[in-house]
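> give me the fold of what follows.
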Amino acid sequence: MPPPTSTDPWLAARRFGVVIDAGSSGSRLQIYSWKDPGVVLAEQGDIVRNTLPKVEKGVKAGEDWITKVEPGLSSFADNPEGVASYLEPLIQHAQSRIPPSLESETPLFLLATAGMRLISPVQQARVLNAICQYLRSSSNFRIDDESKDGPCGLSVQIITGEEEGLFGWIAVNYLMDGFSGGTSEKTTYGFLDMGGASTQIAFEPADSDLRSDNEVLVDVRLRLLSGEEVKHRVFVTTWLGYGTNQARERYISETIRLAEDDQTLDTADLDYIPDPCLPKDLVVSEGKPRLDGSPVHSSVPYKLVGTGSFTQCLQKTAPLLNKEAPCAEEPCLFNGVHVPLINFSSSHFIGISEYWYSSEHVFGLGGPYDFVQYERAATAFCERDWDGIVEQHELSKQRGLLGGDGEVLQDGEVIKTGVWGDRVELSRLQMQCFKAAWVANILHEGIGIPRIVDPGGNTSTRGEQVAQQAERKGLGRPMFQSMDSVGGVAISWTLGKMVLEASKAVKPLSIHSRPLVDPVQDIPSTSQNPPIRPIRPPFFDLDMIEEKLSQHLPPALSRGSLGFSPVTFFLYIFAILLLACMTSRLRRSVRHTFRRIRRSPLKRDLDTTYSMEEGSLSPGASVRSSTRSKPSLLRSLRRFLSSSPSRPRLSPLNTTLTRPNLRRSLSFPSATSPAYQHPAFGTSTASQYHSRSSSPTPTALLFDENGTTTTTLSNTISSISACTPNIARSRNSSQMNLTTLVPRQMSLSRASSFSYTPSESFEDE
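The predicted model follows:
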């Protein structure tokens, strides 16, 4: 069906959203739509002010809003190049149903679930990167920019089981009007979901039941059409390995182990193991599974023979809940998983997926749950002979008869049994007894839902009657009901995702309101133990970088033409050049540091000897001073890393002394001159100079035109330091050769230590 035209009234002010549910067995695309919130509010006014945007199917009529491809995305873990052809029919289907003018405004999400969680992080990253590249190049749908969440942000990602549970919780309460109640009464429904690998629970605990569980709750924020924000604090958790398929694998493993340990069984009869969770006389060959649940040892087959006892099946599957596991934080439901207290007088649950399939497809008991009725139907089915079940199934398929529980009613009486529709396969009938028992144990032994709803005595065999009786007696809504759709709209976590997206489009009451985000994005980043840990595969991978750059390189530089990866080659060259540059910049510091380390023992001994002969410093002080003055390799490296062309450098400071109207150079006499004459200071001998001077260190003075005297040191400071101890040791010499020092600028720190001040040296003159 082509997309609607612009003249179609149904299309007026309509918005679209696309979600691809990438599961373990296939990927299902769903198109949703909703009217612009501002237009709806303007047209309908106060009637809709306190409601959420109405999310509908993405087509005007029919079921073309859904399409599916197989297998699952995880099958491309080692072949990400095949993702493009895999997704092409899904994207083309969406483009054929959404007007081209609205494509750029339509958000598209590909959210992968169980299958993608099982492959390695590197494989996850490569598949997500291939998906992102294809979606950007093949369509104009709105895709997020690259972020910490992935190459396409939140548009393409792997979600956790907890996120599935939160989106499912939103979907259930949206369809059941759970968000329309007042703030004084909790009207939201709890959400239960069970698949083949895991099971989830999500519910909003009552304020009185929270106690200290605030840290494990997740904020779910939505916006009504009025712009008012509503917030619910929801608990969500998942049990991996507690879906029907993996629970069955654990059950088989335990059954075979008990049979092997049973000494009363004859070895010849070990291959035939009685199984109460199979219909009577059904024989199934099973290999002994590993501890992780995957079947192996097919060379040693075991034959399980059905005995058809639902009561015994309940007893044998109950230990699989692992209720004896240590509970780190009370209270726990099963397998040591903490769950806040559930008040079943106010908390009511809706179950989808396996809860619905096990109740409705075979028993015809979907809807309000009655354990008495459910147990009766399961017991009758398990006791049936398997050959009779197969015969009736073939007849039902040939005649196209309907009747979910296999019973045909006329005037309230059962006139025929064993009639199932085409949707029920033999594989479902084989495992129905086990799955029915597992669902009942999860509900009652695991979650704790009471088996008998009406303590006054409930003998009803119809769930609808249970709900009516509960309402008449003031018991409220049924504690649990299984559902598949509401008002023709299927209950799915993808619907919850679209309800959140439509809610984001509502204009807030205040410009200071926080933007709406997915619940996992509202978890504080500072949380020490977040209730949900998002799945973020590493996106730095050489192969992915090469895939991005190869689109911009000529064919001659491709991996196929060169025989090696050009990206890897250039990265190695860059790393080598960077290392060579750093080594070149630091070579002098490294060489100098090594020399200092090699000479430090000899220099320490000399400094100690000089200090003890002078008597001015203690040996320890001399050594410490020498140690502090050593150049440090770490200091040089820090200077190298902090150097930048943009950083200003401080110019050297001059230490000046004011002396007006003089421009002469003061130098000291040579060894051959017994005396010298200076116009400003008169005649003096070297010995007189030494007796008068307060500073023993010779210094050259340079007077400029303004009478400023610049005090400097010699280029070779070591020659000055060598003169000072010689004066002290050579006390018989009356003269000393002093060399006129060449003036140069020096830093303030050195000038303060070695400057020569005329006013102090010649104050006697």
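> please count neighbours and contacts with C-alpha atoms only from this point.
Fine.
> the strand ranked longest in the chain: how far from the chain's middle?
When the chain is parsed with DSSP state E, its longest strand is strand 229-240. Relative to its parent chain, strand 229-240 has a centroid offset of 17 Å by Cα atoms, centre = their mean, to the nearest Å.
> what comes up buried for it?
Within strand 229-240, the residues that count as buried by 16 or more other Cα atoms under 10 Å are Glu229, His232, Arg233, Val234, Phe235, Val236, Thr237, Thr238, Trp239.
> elements contacting that strand?
helix 161-175, strand 198-203, strand 218-223 (3 or more Cα pairs under 8 Å, 6 or more residues apart in numbering; DSSP states H and E).
> okay, buried residues for the next helix or strand after it please.
The helix or strand immediately downstream of strand 229-240 is helix 244-261, counting by DSSP states H and E. Neighbour counts using 16+ other Cα under 10 Å place 244-256, 259-260 of helix 244-261 among the buried residues.
> this one next, for a side-by-side:
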Amino acid sequence: MRRSNARSPSIDPPIMDSLKNQLRPSPLSAARFDLLSRISPSNKQRPRGDLWISAAVASAATIAAFLLFAALVARGWTSSDEEGYWIVIDGGSTGTRIHVYRFRRGALLPVVDFGEGGQSAATMKVHPGLSSYADRPERAGESLVELLEFGKGRVPRERWADTEVRLMATAGLRLLDRRVQERVLTSCRRVLRASGFLFQDDWASVISGADEGIYAWVAANYALGTLGGDPRQTTGIIELGGASAQVTFVSGEPLPPEFSRLLTFGENMYTLYSHSFLHFGQNVAHESLRDLLISRGRKLSSESVQGEMFTDPCTPRGYSHGPLKISDAGSDANIEHVPTIHATGNFSECRSAALMLLQKEKAYIVALLHDGLGIALDDQRIVFANQVGGIPLDWSLGAFLVQKTEDLKASRSDWIARIMSDDSSTLLSLFFVSTVLGVAAWSVSKWRKPQLKTIYDLEKGRYIVTRISSR
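So this is what the prediction gives:
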């Protein structure tokens, strides 16, 4: 039963006021809502002026980049697939050979074209070698004329002026006196300067035996595909030339400075041991061996040795030697004899005779591999090869690769210096114009950008964002 005098429930006024305050939105939240309501619509549609400024900046940057790239291409500072040519003349002991290399720039190494069938289609050799001009060095350059004509037939005429030609003489010329070497080179330089190819006097030189070995190592590992990779995966070489032999391989041990060389390809550095053995090339050693055999077999008497016969165990049976003239150092040094040399092809006797030569020197074929380097005679790791995968194993190829790689490094490091040089006014103008355009576009964008200020209205309890008018 309900009581008649019961009071109806009521809420205390202070509590009611508190509830009203909780339900009423705060000034900060209201201001935030009002701010979003004011700013959001304006962000949905950017003013046409801002779009025009962005387009102008992008266009200016694109034009400047295009002009700069075009100038770099015109000056040949960028890599391209355009073919290039490079000529090296190998001044060997038995003859002089020209190599014309056609190539394209690669990411790490030049890509050389060796012609169809894997054969180098641009090489030619003439006889005799430059060292044979020791008695008439002023005529040494004449031997290059035929080779240079051959090179002109392999290089397009319009490319002659930018095709380098280099003369690198090897052991044959190293055996001559330094003054004779220089006279021979002077004669050759005179002919090379008039060839029509790109040439500098210091590009004709006598290279060291160690450098020759390094170039041969580079050529071999380029052909094997290991150049530019892990040094531990590379292959060492033993190059047997006409007048010298070279041994080159990567070493992980400390080396004497005279035998140590550093090479860098890509991100890998190679510490190379390179040693050249002068007088122990194939031709010189064979001549020394024949002289030894003749001296052992000659009769110790004053009788004429005309018609004497000597045996050569190192030449295959049935081979016929040409006439060999020797001078008798006895009573009449002007008398010449023509002995007969009979080839027997006896390996054991040949090795015995070769080892007799090696009692005076320490390197040549069998002794170099077996007695000198400690390599077993049946070691399958030793392979005789003149080419690998159709790529000729010629040290001149290595010389080309080393030189072009060094040129590429120099061009990359000197490009800023080239831009700042006196003959680079065009590039400086492009940089100046692009800089001015960029600064102008940035200034206009800052000038056109609206300036805003935010005010908090204490009476209404909200933030008010207004635009500042520019004067």
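> give me the TM-score for this pair.
Here the TM-score for the pair of chains, by TM-score structural alignment, normalised by the length of the second structure, is 0.59; 331 aligned residues with a Cα RMSD of 4.0 Å.
> just the strands in the stretch 51-200 of the second structure please.
Along the stretch 51-200 of the second structure, counting by DSSP state E, counting those that start in this stretch, strands occupy 84-91, 96-104, 111-113, 123-126, 164-169.
> superposed on the first structure, where does the last one end up, distance-wise?
Right, strand 164-169 of the second structure. Strand 164-169 of the second structure differs from its equivalent in the first structure by a mean of 1.2 Å after superposition (mean Cα distance after the TM-score superposition for the first structure).
> ditto for the longest one
Average distance between strand 96-104 of the second structure and its aligned residues in the first structure, after superposition and using mean Cα distance after the TM-score superposition for the first structure, equals 1.6 Å.
> pull up the aligned stretch in the first structure for that strand.
Aligned by TM-score structural alignment, strand 96-104 of the second structure corresponds to residues 27-35 of the first structure.
> re the thing from before, so which of the helices and strands packed on strand 229-240 of the first structure gets nearest Trp493 of the first structure?
Nearest of these to Trp493 of the first structure, taken as Cα to Cα: helix 161-175 at 4.0 Å.
> in the second structure, which residues correspond to that closest one?
Against the second structure, helix 161-175 of the first structure falls on residues 209-223 (TM-score structural alignment).
> so which bits of stretch 371-378 of the first structure are buried?
Phe371, Val372, Gln373, Tyr374, Glu375, Ala377, Ala378.
> whoops, stretch 208-216 of the first structure was the one
Result for stretch 208-216 of the first structure [16+ other Cα under 10 Å]: buried residues Leu210, Val216.
> ends of that stretch, what's the gap?
Stretch 208-216 of the first structure has its terminal residues 15 Å apart, counting by Cα to Cα, to the nearest Å.
> among the helices and strands packed on strand 229-240 of the first structure, which is nearest Ser687 of the first structure?
Here strand 218-223 is closest among those (Cα to Cα), at 90.3 Å.
> which helices and strands does the closest one pack with?
Using 3+ Cα pairs under 8 Å, 6+ apart, strand 218-223 of the first structure sits against strand 229-240, helix 493-504.
> please report how far the residue opposite Glu56 of the first structure in the second structure once aligned lies from Leu357 of the second structure.
When the second structure is aligned by TM-score structural alignment, the residue opposite Glu56 of the first structure is Asp113. Separation of Asp113 of the second structure from Leu357 of the second structure (Cα to Cα) stands at 42 Å.
> so what touches the match of helix 161-175 of the first structure?
Here stretch 209-223 of the second structure makes contact (Cα atoms under 8 Å, 6 or more residues apart in numbering) with 170-171, 227, 234-239, 244, 246-249, 259, 272, 274-278, 388-389, 391-399, 401-402.
> superposed on the first structure, what's the mean shift for it?
Here the mean offset of stretch 209-223 of the second structure against the first structure after fitting is 1.2 Å, by mean Cα distance after the TM-score superposition for the first structure.
> what sits closest to the most centrally placed residue in the second structure if chain neighbours are left out?
For the second structure, the residue sitting closest to the mean C-alpha position, by Cα atoms, centre = their mean, is Thr405 at 2.2 Å. Leaving out its chain neighbours, the residue that sits closest to Thr405 of the second structure by Cα to Cα, 6 or more residues apart in numbering is Leu109, at 6.9 Å.
> wait, doesn't that neighbour sit right on Val402?
No. Applying Cα atoms under 8 Å as the test, Leu109 of the second structure and Val402 come out as separate, 9.3 Å apart.
> in the second structure, what stretch matches the biggest helix by length in the first structure?
When the first structure is parsed with DSSP state H, its longest helix is helix 566-614. Helix 566-614 of the first structure corresponds to no residue of the second structure when matched by TM-score structural alignment.
> so how far is that helix from its chain's centroid?
Taking mean C-alpha positions (Cα atoms, centre = their mean), helix 566-614 of the first structure and its chain are 43 Å apart.
> mind checking what helix or strand follows that helix in sequence?
Next element after helix 566-614 of the first structure (DSSP H and E): helix 619-628.
> tilt between the following helix or strand past that next one and helix 566-614?
Toward the C-terminus, helix 619-628 of the first structure is succeeded by helix 633-642 as the next helix or strand (DSSP H and E). Angle of helix 633-642 of the first structure versus helix 566-614, following axes from the mean of the first three to the mean of the last three Cα atoms, to 10 degrees, is 140 degrees.
> other SSEs contacting the following helix or strand past helix 633-642 of the first structure?
For helix 633-642 of the first structure, the following helix or strand on the C-terminal side (DSSP H and E) is strand 656-658. Taking 3+ Cα pairs under 8 Å, 6+ apart as contact, the helices and strands that strand 656-658 of the first structure lies on are strand 708-711.
> does anything pack onto the strand it packs on? Which helices or strands?
Against strand 708-711 of the first structure (3+ Cα pairs under 8 Å, 6+ apart) you get strand 656-658, strand 701-703.
> show me what the last one is packed against.
Spelled out, it's strand 701-703 of the first structure. For strand 701-703 of the first structure, the packing partners by 3+ Cα pairs under 8 Å, 6+ apart come out as strand 665-666, strand 708-711.
> just to revisit the earlier point, mean neighbour count and distance to Val300 of the first structure for the helices and strands packed on strand 229-240 of the first structure - can I get that in a markdown table?
Putting these into a markdown table (neighbours: other Cα atoms under 10 Å; distance: least, Cα to Cα, whole Å) gives the following:
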| stretch | mean neighbour count | distance to Val300 of the first structure |
| --- | --- | --- |
| helix 161-175 | 25 | 35 |
| strand 198-203 | 24 | 28 |
| strand 218-223 | 22 | 48 |
